[in-house]
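1. Can you look at this prediction? I've put the sequence above it.
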Amino acid sequence: MKILSIHLLLLVLVQFANAQRAVIRGDFADPSVIKVGKSYYAAATSSNWAPAYPVMKSKDLKNWKQTGSIFPDLTSWADYYYWAPELNYDNGKVYAYYTAHKKGGNLCIGVASADSPEGPFKDHGPLVCQEAGSIDGFPIRDENNKLYLIWKEDGNSIGQPTPIWIQALNEERTQLTGEKKELFRNDKPWEGNLVEGVSVIKNNGYFYAIYAAAGCCGAGCTYATGIARAKNLMGPWEKYAANPILTGQGDWICPGHGTAIMHKGKNYFMYHAYDKTSTQYTGRQALIRGFEFTPDNWLRFTDEYLSPSNKNLAYTSTDNFDKKSLNLQWSWSVFNKPEYELKNGRLALQIKDEREIFIARRIDSPNYQATVETVPGKNPLAGVALIGDEKNLIYAVAKQDSIHVTIARDGARSSLGKFPVAAADKHLFLKMDVKNNKEISFSYSLNGDDFTKLDITMPDISYLPPWDRAVRAGILAKGVQGDVAVVEGFVFKSE
């Protein structure tokens, strides 16, 4: 029996070692990656969270650290849905082709440039705005080195097919030239109502388009990855008869929308997928998998995965607000940028109107805790929150004499309880504990050590993740205009 137990343990350890793990955990959808010098840089969809498009840096494609964002402040022409940035390094310049919703219009593809992937980026505005919407821009040079832009017309948003278009782009990256041409569209059963997220590479006289199809997001996702090829960039394009070439496997489902990259002479693909356990609650996470070209000039994925060096998924992150600016873990709604001051190790949030104001961070597991140390005021309330978006959230906030737990669904807010507490002249700690994605509880402490659980009926929070994003944990304040809510610390523990 002892020998059998050892063999089982070894089997588990081998399976864990060989299992594919996310290189960037938490919500990092539609990832794009480039190499500049000896470093790799990746950016991803931020949707309705700001700053727009987080930028990550790595030396080995396995271990990543955030360096900033493409747009610390939002662009002047767009208001929301900051999707699918495509990084490109060409002739010593870095370009970011991105999708965003034009004010008063629809989805457009814009472009920004910088001398370094770490910015600052200069926005050059939109390149193409079709009536149905234009998304997923990808730059590529043809066999004669002429620059083109490939993109998807967002026909699925109005019940129409989704053509993949190509059109010449000037070298300044400020204007499309000539006429657009369709490369292919969703015409195969497995592709469902869309094809999108095209990434083009060249090999052995062929252009290869790695593309995503079917349903990208949420609990009912059906996303998968296909391949098409052409001798000339303008076509004709031939889809692989055995598509899709990448579907759900192991711990991951709905894989797609990524970028090919070379590393140590090998081909890899960075893309996103949902973890089977945490699904849409942690969002679409970044994975890297190897691929190779076949003798008959197609492409197949291998079982070589790149994974982070640290196999311990549990960690603790602390913010004492002792810097001159918010650290890079924080983001906020594109519809309600917070006004704040950092001074003497405290975060002071300025209340602008009756709306909740919040900053939040990505989660990356189904089990986690977030604790906010508040300095209770007489009127403003501050505390901890789990946030889908500004209309869907749950939070526990406190002032000097009471704690309030509130849940919001589609903008309708309901009280889950009001609890008296004597916190005048004391700090008050509010803790949120989430288990298995959906089991949530709140507790409080006056010393940071001994916590008392708040007696509320466990609410149904399965609705919280937006269709294209994950939930986030963070700090929330509310009150009336002119109030200032003060927070002195934040601790996040991921299990």
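-> Yep, that arrived.

2. from here on, contacts and neighbour counts on C-alpha atoms
-> Fine.

3. got the contact list for residue 142?
-> Applying CA atoms under 8 Å, 6 or more residues apart in numbering to residue 142 gives the contacts 148, 232, 233.

4. Would you confirm that the second one contacts residue 208?
-> No - the pair formed by residue 232 and residue 208 falls short of the contact definition of CA atoms under 8 Å, at 10.2 Å.

5. which one of these two has more residues nearby?
-> residue 208 (24 against 14; other CA atoms under 10 Å).

6. give me every residue that touches the more buried one.
-> Per CA under 8 Å, 6+ apart, neighbours of residue 208: 200, 201, 202, 227, 228, 229, 230.

7. residues contacting the third one?
-> Spelled out, it's residue 202. Here residue 202 is in contact with residue 208 (criterion: CA under 8 Å, 6+ apart).

8. contacting residues around stretch 9-29?
-> Counting by CA under 8 Å, 6+ apart, residues outside stretch 9-29 touching it are 44-46, 61-64, 84, 250-251, 271-273, 282-288, 305-308, 362-365, 469-470.

9. starting at the chain centroid, how far to it?
-> Distance of stretch 9-29 from the chain centroid (CA atoms, centre = their mean, to the nearest Å) equals 19 Å.

10. let's bring in a second one:
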Amino acid sequence: MIQHKKKQRFVATLVNLRNDYYFNPMWFTSYRYLRAVAIISAFMAVTVTGKAQQPSIFLADPTIFADKGTFYLYGTGSSQGFPYYTSADGKIWRQEKDSTRRLALKRGEAYGNTGFWAPQVFKRGNNYYMAYTANEQIAIARATSPAGPFKQDTLLSLSSSGKQIDPFVFFDESGKIYLYHVKLQKGNRIFVAEMKPDLSDVIPGTAHECISSTEKWENTANAEWPVAEGPTVMKHKNLYYLIYSANDFRNKDYAVGYATSSSPTGPWKKYPGNPIISRHTVGYNGTGHGDVFYGKDGSMYYVFHTHRSPDTVAPRATAAVKLRFRSTANGEDVLEADSKSFRWLEVAR
């Protein structure tokens, strides 16, 4: 046990050293230190996982949907629509050999011609739906299979008073349906609106703000356009948990936190221990904008993206960590991420 704790402290030290080396301009003038960074990064990969790991799936804003024993992975990754992968265990993933069938939603068959971002897939009745961003608006397409093709009879976006992105549709126990989303208004701000029962649009006049970036960790660059985005909402016991990401996605400090509320519409109280996933916990930059899913073993996970490498943002790599609720004395369970469970999603070889 003592040896394991020493190893954890040593790895944490390496994480901080590596990040300081990469992002402190003083080090860039020295080849010796740049070489040291490469050695540290390689050693970390082996120390943390037991083997050298490299990302093999590059989808940003990922989401995983399980249906009839198969996992479906979608994300931002094509100007032509939304690529998808399938998996039997949620760990090793496969893609259609026919490249023309690798998109669950194709441009021209549903709303939008650019900026296909941040999909979410869910089932309602006998149909499958994809809520997504295109042209900096939100749309919902329908399919008879999780693999698509997701289409619209009429190519339309949802109502809006401006640009809006990052949809997450939540079905409450009350029977009401809520659309959590991000409005681009003096920053990226998370809003919620009630939806019509047929999912055709939001109900006018119901939208209001949930979360904006106000904490120090949420805007480490002191940007004039603060960012809070990528909402995922779930209910645990008597509380609603809103998981979100903060900072610009290009910032190494892009990270994940959460807020709680006794109502799906708020008000929301941010967890004082935020962020729960960051470069300081998992050792990789740009950690964020994902979704919750449950593995074959019933464990809860968060799938998200990171920067491609310590010095390159795109294409963003897809990873996952295990989540858990920890009971506390005041009765409000704390949501935690197990950084030791970090893994890249892998393509079958």
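-> Here it is on my side, so go on. Just so we're clear, the structure is a prediction, and the values are computed from it rather than from any experiment.

11. Of the contacts of residue 142 of the first structure, which belong to helices?
-> Secondary structure assignment by DSSP state H places none of these in helices.

12. Which single one of those residues is nearest to residue 8 of the first structure?
-> residue 233 (51.5 Å; CA to CA).

13. Which position in the second structure pairs with the closest one?
-> Residue correspondence, TM-score structural alignment: residue 233 of the first structure in this structure matches residue 264 in the second structure.

14. hang on, isn't its match packed against residue 240?
-> Yes - between residue 264 of the second structure and residue 240 there is a contact at 6.3 Å, judged by CA under 8 Å.

15. With neighbour numbers in mind, choose between those two.
-> residue 264 (24 against 20).

16. And that one, how far from residue 210 of the second structure?
-> Residue 264 of the second structure sits 10 Å away from residue 210 of the second structure, going by CA to CA, to the nearest Å.

17. Kindly report the same for residue 267 of the second structure.
-> Using CA to CA, one obtains 7 Å as the distance from residue 267 of the second structure to residue 210 of the second structure.

18. residue contacts, the spatially closest residue to residue 278 of the second structure that is not a sequence neighbour?
-> Nearest residue to residue 278 of the second structure, sequence neighbours excluded (CA to CA, 6 or more residues apart in numbering): residue 255, at 4.7 Å. Going by CA under 8 Å, 6+ apart, residue 255 of the second structure touches 218, 245, 246, 247, 275, 276, 277, 278, 279, 286, 287, 288.

19. Just the buried ones from those residues?
-> Taking 16 or more other CA atoms under 10 Å as the criterion, what is buried in those is 218, 245, 246, 247, 275, 276, 277, 278, 279, 286, 287, 288.

20. Make sure the second one is indeed in a strand.
-> Yes - counting by DSSP: H, G, I helix; E, B strand; the rest coil, residue 245 of the second structure is located in a strand.

21. which residue in the first structure lines up with it?
-> Residue pairing (TM-score structural alignment): residue 245 of the second structure is matched to residue 212 of the first structure.

22. before we move on, which element is the closest residue to its match other than its chain neighbours in?
-> Excluding the flanking residues, the one nearest residue 212 of the first structure by CA to CA, 6+ apart is residue 225, at 4.5 Å. Using DSSP states H and E, residue 225 of the first structure sits within strand 224-230.

23. can you tell me the mean distance of that strand from the second structure after alignment?
-> Taking mean CA distance after the TM-score superposition for the first structure, the mean distance separating strand 224-230 of the first structure from the aligned residues in the second structure is 0.8 Å.

24. Return the residues in contact with the alignment partner in the second structure of residue 260 of the first structure.
-> By TM-score structural alignment, residue 260 of the first structure lines up with residue 292 in the second structure. Contact partners of residue 292 of the second structure, counting by CA under 8 Å, 6+ apart, are 63, 64, 232, 300, 301, 302, 303.

25. do that again at 10 Å, thanks
-> Residue 292 of the second structure is in contact with 62-65, 232-234, 243, 300-304, 320-323, counting by CA atoms under 10 Å, 6 or more residues apart in numbering.

26. ranges for the strands of the stretch 201-350 of the first structure?
-> 206-213, 224-230, 238-239, 252-263, 266-275, 284-293, 299-306, 315-319, 332-333, 339-343, 346-350 (DSSP state E, counting those that start in this stretch).

27. And for the stretch 51-200 of the second structure?
-> Secondary structure of the stretch 51-200 of the second structure, counting by DSSP E, counting those that start in this stretch: strands at 60-67, 70-76, 81-87, 92-93, 103-106, 117-124, 127-134, 137-143, 164-171, 177-184, 188-195.

28. which helices and strands sit right next to the shortest one?
-> When contacts are defined as 3 or more CA pairs under 10 Å, 6 or more residues apart in numbering; DSSP states H and E, strand 92-93 of the second structure sits against strand 70-76, strand 81-87, strand 346-347.

29. so which of those strands gets nearest residue 106 of the second structure?
-> strand 81-87 (4.6 Å).

30. which of the contacts of stretch 9-29 of the first structure are buried?
-> 44-46, 61-64, 84, 271-273, 282-288, 305-308, 362-365, 469-470.

31. picking that back up, intersection of neighbour lists for residue 264 and residue 240 of the second structure?
-> 172, 233, 234.

32. between those residues, which is closest to residue 183 of the second structure?
-> The closest of those, once distances to residue 183 of the second structure are taken by CA to CA, is residue 233, at 16.8 Å.

33. TSV for the strands of the stretch 51-200 of the second structure, including distance to residue 149 of the second structure?
-> Listed next are these as TSV, based on distance: least, CA to CA, whole Å:
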stretch	distance to residue 149 of the second structure
strand 60-67	15
strand 70-76	13
strand 81-87	10
strand 92-93	19
strand 103-106	5
strand 117-124	12
strand 127-134	10
strand 137-143	6
strand 164-171	19
strand 177-184	23
strand 188-195	24
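
34. which one of these lies closest to residue 3 of the second structure?
-> Residue 3 of the second structure lies closest, by CA to CA, to one member of those: strand 92-93, at 31.5 Å.

35. mean distance, that closest one to its aligned residues in the first structure?
-> Mean deviation for strand 92-93 of the second structure: 0.9 Å (mean CA distance after the TM-score superposition for the first structure).

36. Centre of the chain to that strand, how far?
-> Using CA atoms, centre = their mean, the offset of strand 92-93 of the second structure from its chain centre is 18 Å.

37. which part of the first structure lines up with it?
-> Counting by TM-score structural alignment, strand 92-93 of the second structure corresponds to residues 63-64.

38. So what's the residue count around residue 160 of the first structure?
-> Other residues near residue 160 of the first structure come to 13 when the count uses other CA under 10 Å.
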